[in-house]
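**Student:** Coordinates for the following, if possible.
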Amino acid sequence: MNLSQRTEKNLYIWKIQNERSSQNAIFEYISCFYNGKRIHLSIGYFTPIQYERMYQSVA
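**Tutor:** This is a model prediction of the structure:
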């Protein structure tokens, strides 16, 4: 099962009741799951979480 299939499956599990709850669900997915797994070219092919940990250990 690839990422898009898991994402689609998870979206069907959430009960979206109104526009505000849908915005919260999308924000939670992006900030908690997607950005934690996705590597970024601009920060040296690290995930944002890895980059923040490296920065905090240096500072």
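
**Student:** drop to CA atoms for contacts and neighbour counts, all remaining ones
**Tutor:** Will do.

**Student:** tell me which strands and helices the helix or strand residue 11 falls within is in contact with?
**Tutor:** Per DSSP states H and E, residue 11 falls inside helix 3-13. For helix 3-13, not one helix or strand is in contact under the criterion 3 or more Cα pairs under 8 Å, 6 or more residues apart in numbering; DSSP states H and E.

**Student:** and for comparison, fold this next one:
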Amino acid sequence: MHYRSIAYTERLAAAGAAPSGGSVGHAYDNALAESTIGLFKTELIKLRGPWRTVEQVEIATLEHVDWFNHRRLHSAAADLPPAELETAH
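**Tutor:** Presented below is the predicted three-dimensional model:
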């Protein structure tokens, strides 16, 4: 397993929670995050750059997250935006 601090592990145990972690060589825990980061880089950062200020990236990121969650259609979610699918669920 990946390194975890003793205090963190003890706190999880006290709360009755199990840590999330795959075995060495298996990145299943990170697959969704990596896929989302890749889309973010492709659809926003690379497409709309070059960026001149951090503030430009921050505003564009907020706009992108709003679009991604409320207007972007996802084929794996019955062609609904995530917010609509969550509301329907």
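
**Student:** Superposed, what's their TM-score?
**Tutor:** In this superposition the chains share a TM-score of 0.52, using TM-score structural alignment, normalised by the length of the first structure; 38 aligned residues with a Cα RMSD of 1.9 Å.

**Student:** hmm, back to that, would you mind giving the residues in the second structure matched to the helix holding residue 11 of the first structure?
**Tutor:** Across the second structure, nothing matches helix 3-13 of the first structure (TM-score structural alignment).

**Student:** Following the chain onward from that helix, which element is next?
**Tutor:** Helix 3-13 of the first structure is succeeded, C-terminally, by helix 19-28 (DSSP H and E).

**Student:** helices and strands around the very next helix or strand once past that following helix, which ones?
**Tutor:** Counting by DSSP H and E, the next helix or strand C-terminal to helix 19-28 of the first structure is helix 35-37. The contact analysis (3+ Cα pairs under 8 Å, 6+ apart) places helix 35-37 of the first structure against helix 48-58.

**Student:** The helix it packs on packs against which elements?
**Tutor:** Applying 3+ Cα pairs under 8 Å, 6+ apart, one finds that helix 48-58 of the first structure makes contact with helix 35-37.

**Student:** Please name the nearest non-neighbouring residue to residue 51 of the second structure.
**Tutor:** Among residues not flanking residue 51 of the second structure along the chain, residue 57 sits closest, at 6.7 Å (Cα to Cα, 6 or more residues apart in numbering).

**Student:** State whether the one you found and residue 48 are indeed in contact, as I suppose.
**Tutor:** No - Residue 57 of the second structure is beyond contact range of residue 48, at 9.7 Å (criterion: Cα atoms under 8 Å).
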